[in-house]
Structures are given as C-alpha cells and as structure tokens.
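**Student:** below is the sequence, then the predicted model.
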Amino acid sequence: MNYLKKILSSIITIFIVSLIIFLLFELLPGDPVLTRLGVETDPILEARLREEFGLNSPLYTRFFKWCFQVLKGNLGNSFSYSGYTVLELIKSRVFTTFIITVITLIIVLATSIPLGTFLAKNNKIKFFKFLKVFSQIGFSIPAFWIAIILIYIFSLKLKLLPTLGTINWNRYPITSMKSLILPVLTLSISKVPLVSHYLCNSMIEESTKDYVRVAKSKGLNQNEIYRNHILRNSLISVITIIGMITIYLITGTIIIENVFALPGLGTLLMEGINRKDYPLVQGIVLYISLAVILINFFIDIAYSIIDPRIRKGKEKK
C-alpha cells in the first residue's frame, strides 16, 4: 500500500513538473519561428510554420495536447531539427549520458566504500586528519574546474587523451572509449571524497554503539565487525548520498558534456536552448525529471532491503 501511495505521489509530481516546464518555456522571451527563419522572412511561410507547430492555439489547449501526446510516448517534433521527433533525438544521445553515469557511479562506489572503511578504521592515526582535509577539498572543487585541469594535463601537456569527445561506437570504438575517460574521471574525482567522507563519519558513529561492544565480547575480529555490522548499518545513511550523487550525475553531465563536447543529452539540451527549440528542451527536462523521480522511488526500496526494520515499520502502519 505504501508503494501505491508513492506511485500516486510520483504521478502527481510528474504532472506538476510537466506544468511548470511547459509554462516556464512559454514565458521565455524569443520566438522559435523567427529564430528558425530569421527576422526578415516570408509571412506566408511564417504563418504555415506557426500552424504546423501549433503555436496559434491557446496556451491551455497546447498544454493539454502536449500532456496527451506525452502519455502516448510522443514528445512532439523538434523545431530546429527538421524531420526528427524529440524522442528520436533523445534516443540518439541518451546512451552517451547513460554510460558516463553508470561507469562513474561504479567507480565512485568501488573506490569510496573501501576508502571510507579504511578511514573509519584508522581514525586515530595522525594521517587521518590529513585525509579528512584532503577529502573536503576534493568535494569542494567544482567539477568543471577539475575538467579544465585534467584537459590541461592529459590533453595539452601529455597528449594522451583527446580534448573533445568523439563518440561513434560502430566505427571508432577505441576513440569513443578514450573520449569518456576524462569526463568519467572528472565526475569521479569530485564525488569519491564526498561519499567516503559521509561513510567514514557514519561508521565512526556506528562503532560507538552497544551492538559493536557486544560483537567484540563474542570474540569477533575487527574486520568481521566492520564488514558484517558497522558497514551494513552505515550504508543506510549513506544511501541517501548515493541517490543524490546519481541524480547529480544525470543532471551534472550537462555541464561536463559541454566542456568535453560530448554528444549526450547535455549538449543536446544546450543546443535546444540556443535555438529556442521548446519541444526539445521540454522533452529533455521532462525525461530528466522522470529519471530523478524514479531514482527517489528506488532509494525507498533500497532502504527497505538494507534495513528490514523500515519495511516492518511500514507494514505495521
């Protein structure tokens, strides 16, 4: 029943987000028809395009028509990419964004969990304070600044990796892989310190609780206690940070893709904004909003899996 409420809440959220997205881009200055044709254009051609794009209809009519089309899986036609639907353009770019997000998330989890555990185990040594300060510096530096530094080192000085992204998995698989190294490294460097920092603090707090002392009295060694008890309970608080990072990776790649000129959703979104392509921008923002809502939904499920007490508490209610 709780999941049904969550689904209903998500549907309402999607509707509100759709309304805000639609109204926001309708209120923005600029005319998409004049942007496409230019200021000095044929009035007949201008009128025909306005009719084709549905811009002559009232605002509320266009909104509900857009909502019904979205429910059918149709996000409309692009204003600037003639002959292409918004859904076709998103499909052509989404894989690049998806692969960057997944690889980065795997690297962040595979690196930050052992690092956070190591920091928690060795929190009394002098080197611990240095690592804590270093981790705070790491997640304080903006990702685009890290990207510029990496481009300068690995592309301009060492000439090991390309500055701009070339993604064509069929013809240039090696070049495509090399084009993803710096973007993934940029996002990972900015997020590994954040996750390890929160995990370390959570594990230090958990290590002072009574169940840890009971486990030690039973003769369990430190590694077993950290692995089977402290780490598991610490992940409950850290999973929120992981969810936030996943959302950040989906939205944050917009900037990183533009820095490295990668053909992903980020560059497509900027192209749509520059060209006043409202259906394209609305479709991409709606797609990202749906992804964020789904991630939050799966975070709730993950809570129940990691900590059965949460699930039992919901069932009692």
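**Tutor:** Noted; the coordinates are in hand.
**Student:** drop to CA atoms for contacts and neighbour counts, all remaining ones
**Tutor:** OK.
**Student:** so how far is the helix or strand encompassing Leu294 from its chain's centroid?
**Tutor:** Taking DSSP states H and E as the definition, one finds Leu294 inside helix 278-306. Relative to the centre of its chain, helix 278-306 is centred 9 Å away, using C-alpha atoms, centre = their mean, to the nearest Å.
**Student:** second structure follows, compare the two:
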Amino acid sequence: MLQYVFHRAWQSAVTLVLVSLVVFAGVRALPGDPATVMAGQQADPAAVAAVRAELGLDRSLPVQYLDFARNALTGDFGRSIRTGTPVRHMIRVTLPVTVQLAVYAMLIAVLIGVLGGTIAAVYRGRWPEWLVNGFSLVGLSVPTFWLGILGVFYLSVGLGWFPASGYVSPFDHPLRGLHFLTLPALVLGVTHAAVVQRQTRSSMVETLTADFVRTARAKGLAPRTVILRYGLRNSLIVVTTVIGLQLGLLIAGTVVTERIFGLPGIGKLTLDSVFSRDYPVIQAVVLVIATSYIVINLLVDVLYTVIDPRVRVSGRAR
C-alpha cells in the first residue's frame, strides 16, 4: 500500500511541475502587456519600462520562472497588478466560495447519480431504466448556463424559492448560506449527476452479471444485500474515479455558474484577471486549480486501497 501511495505521490509531483511550466508559458502567451495596463495607455516608454522592471518582466523567461516557482512553494504569488492586493489574500477570500459550491454540487450529483445508476442497472430493460436514462440524456444535453438561466427565471423570480444571486457564508449563517448555494449547486449537480449515473449503471450492469453475484443469489441472500454489498461496492472503483474527476472539473468549471448567480468565487476572479492581463493572479489561480485537481486525483487513488483489497496486496491499481 505504501509503495502504491508513494508511486502516485511522485507522479503527482512531476505533473505539478509540468503544470507550472504550462501555466507560466501560457500566461505569457496572452496578448497584451501588463506593464502597459498598469502604467496606463498614455504612459511614456520610460514609465512602462520602469513598471516592467518592478514586475520583473524585463528579466529572461527562465529566471522569471524560477522566481515564480520559488515564491509559489512558499505561497507568495506577489501582488495583483490591477489592485495591488496580495494575490494570496485574494485567493484565500474567493477559493472557499468555489469549494463550498463544488462540494455541495458534487454531493447532489453523487446522490442522484449513484441512486439513478443503481435503479437503471437493477431494472434493466424496464421503464425505470428508461426514465433514469432520459434524465441523464437531458442533463448531458442542456448547457449549464441555460439551465442556470431557467433556474433563476422559474425557481427564483417566478416561484421565489431561492435567491436569484448573492452569497452568504454557511459558516456565518448555516441555513441561509445553504439557501443561497442550493440553486447554483443544483444547476451544477444535475449536469454532473448524469455522468455519474451513466458510469454507475454501466459498472453495475457488468458487476451484477458476474459469477460471484450469481453465487450470492444462489445462496439465498436478500436482493438488497446482493445489490448493495456485492453489486454496488464492487462497482465503486469506476464510480469513485468518475466522482474524483467530476469534482476536479467542478472546481475548475464554476466560472459560468458563479457569473450567473453573482457568487464571489475564484471563477469571477479568473475572468477579471484575464480581462485585465493580471499575470500574478492568473498564474496563481490556474496553479491553485490545477493543484486541487491533482490532489483530488491523488486522494481518489488512495481511496482505491480502501475500496479494493487487490490494490493493497499488489501495490498498484488494476
């Protein structure tokens, strides 16, 4: 088990270094000059050159990358070119909003997806499967922004069930905070529930036709025990992988939803930074999101050792 975890951690560290290189190069490939933005369009070349020297943009790219990597390891991402605020503070304020939304949406997606996938696998070829598959088809087909607009129009403005926009921290006011997050979490959760449902159904159908499941049924075990203990549990390797990937995508893909519902998350910060060519903020945000994605996948890999004893014995996933 330790060998398996160490191997995955080493792979994650290499991936993170490669991601930092891509982030550094990609940000500098954006059109526009942050020094000109900061100094002003009417500034003379001397003023622009002074700003470039202050930001370290006049040095060679390898030196800039080494400075960026060294500072990132200590959590120092510099200051925003646009506002002068420390980037670390900006991320500390906005990231919890996105994480709360992503986790809430993922809980909704897992509940709906695993339940729907199990029902579709157990009632294969009958109307419950058709109903569940129809729901997943709609969830995969409807764009998130359109679903968000419909939710605001009907559930917020029309019925008044949820606030149309705004944010209240669940840590300050738990019930009110959940009320503000419920509608955007539903919008995100329904889309990702469709993916979880399809993968759960596919894995469950394969598992329920396996020899060990037929043996369990032949021994006279209750149908619920066969489905939950033998069917669902042995399908969790695939389902856990999908859930981990979807959670990473949720954290990285909340930009549109946060914009629709006026949430002060990291998605809004990303858009504002891109429009203003704010290099330090863009680098930090993308690196933090990529790191979150890598860490989530590492945790999913570690979960394999809990779900599947074969991983603990062999030291590698099968």
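**Tutor:** Cool, the structure landed. Keep in mind that this is a model prediction, so the values were computed, not measured.
**Student:** the helix holding Leu294 of structure 1 against structure 2, how far on average?
**Tutor:** For helix 278-306 of structure 1, the mean deviation from structure 2 after alignment is 0.8 Å (mean C-alpha distance after the TM-score superposition for structure 1).
**Student:** in that helix, what counts as buried?
**Tutor:** 278-286, 288-293, 295-296, 299-300, 303-304 (16 or more other C-alpha atoms under 10 Å).
**Student:** give me the next element, helix or strand, following it.
**Tutor:** helix 308-316.
**Student:** re the thing from before, next, the angle helix 308-316 makes with the helix holding Leu294 of structure 1.
**Tutor:** Here helix 278-306 of structure 1 points in a direction 100 degrees away from that of helix 308-316 (axes from the mean of the first three to the mean of the last three C-alpha atoms, to 10 degrees).
**Student:** tally of neighbours for Met204 of structure 2?
**Tutor:** Look at Met204 of structure 2: counted by other C-alpha atoms under 10 Å, it has 29 neighbours.
**Student:** wait, isn't it in contact with Leu232?
**Tutor:** Yes: under the criterion of C-alpha atoms under 8 Å, Met204 of structure 2 makes contact with Leu232 at 6.4 Å.
**Student:** quickly list what's touching both of those two.
**Tutor:** Shared contacts of Met204 of structure 2 and Leu232 (C-alpha atoms under 8 Å, 6 or more residues apart in numbering): Thr118.
**Student:** report how many residues lie close to Ile112 of structure 2.
**Tutor:** By other C-alpha under 10 Å, neighbour count at Ile112 of structure 2 equals 19.
**Student:** which residue lines up with it in structure 1?
**Tutor:** For Ile112 of structure 2, the aligned position in structure 1 is Thr111, judged by TM-score structural alignment.
**Student:** grab the nearest non-local neighbour of that match.
**Tutor:** Nearest residue to Thr111 of structure 1, sequence neighbours excluded (C-alpha to C-alpha, 6 or more residues apart in numbering): Val192, at 6.7 Å.
**Student:** return the residues in contact with that neighbour.
**Tutor:** By C-alpha under 8 Å, 6+ apart, Val192 of structure 1 lies in contact with 108-109, 111-112, 139.
**Student:** and it, how far from Leu185 of structure 1?
**Tutor:** Here the criterion is C-alpha to C-alpha, to the nearest Å. By it, Val192 of structure 1 lies 10 Å from Leu185 of structure 1.
**Student:** helices or strands up against the helix holding Leu294 of structure 1?
**Tutor:** Applying 3 or more C-alpha pairs under 8 Å, 6 or more residues apart in numbering; DSSP states H and E, we find helix 278-306 of structure 1 packed against helix 2-27, helix 86-121, helix 231-259, helix 265-274, helix 308-316.
**Student:** how much does it deviate in direction from helix 265-274?
**Tutor:** Going by the same axes, to 10 degrees, helix 278-306 of structure 1 makes 150 degrees with helix 265-274.
**Student:** relative to helix 231-259, how tilted is helix 278-306 of structure 1?
**Tutor:** 170 degrees.
**Student:** how far off helix 86-121 does helix 278-306 of structure 1 point, in degrees?
**Tutor:** Using the same axes, to 10 degrees: helix 278-306 of structure 1 against helix 86-121 is 40 degrees.
**Student:** how far away is Leu115 of structure 2 from Ser202 of structure 2?
**Tutor:** According to C-alpha to C-alpha, Leu115 of structure 2 stands 13 Å off from Ser202 of structure 2.
**Student:** repeat for Leu101 of structure 2
**Tutor:** Using C-alpha to C-alpha, Leu101 of structure 2 is found at 28 Å from Ser202 of structure 2.
**Student:** same check, this time on Val27 of structure 2
**Tutor:** Distance of Val27 of structure 2 to Ser202 of structure 2, computed by C-alpha to C-alpha: 40 Å.
**Student:** with Tyr123 of structure 2 instead?
**Tutor:** Taken as C-alpha to C-alpha, the span from Tyr123 of structure 2 to Ser202 of structure 2 is 13 Å.
**Student:** between the two, which is the more surrounded one?
**Tutor:** More neighbours surround Ser202 than the other of Tyr123 of structure 2 and Ser202, with 17 against 13 (other C-alpha under 10 Å).
**Student:** so the more buried one: helix, strand or coil?
**Tutor:** helix (DSSP: H, G, I helix; E, B strand; the rest coil).
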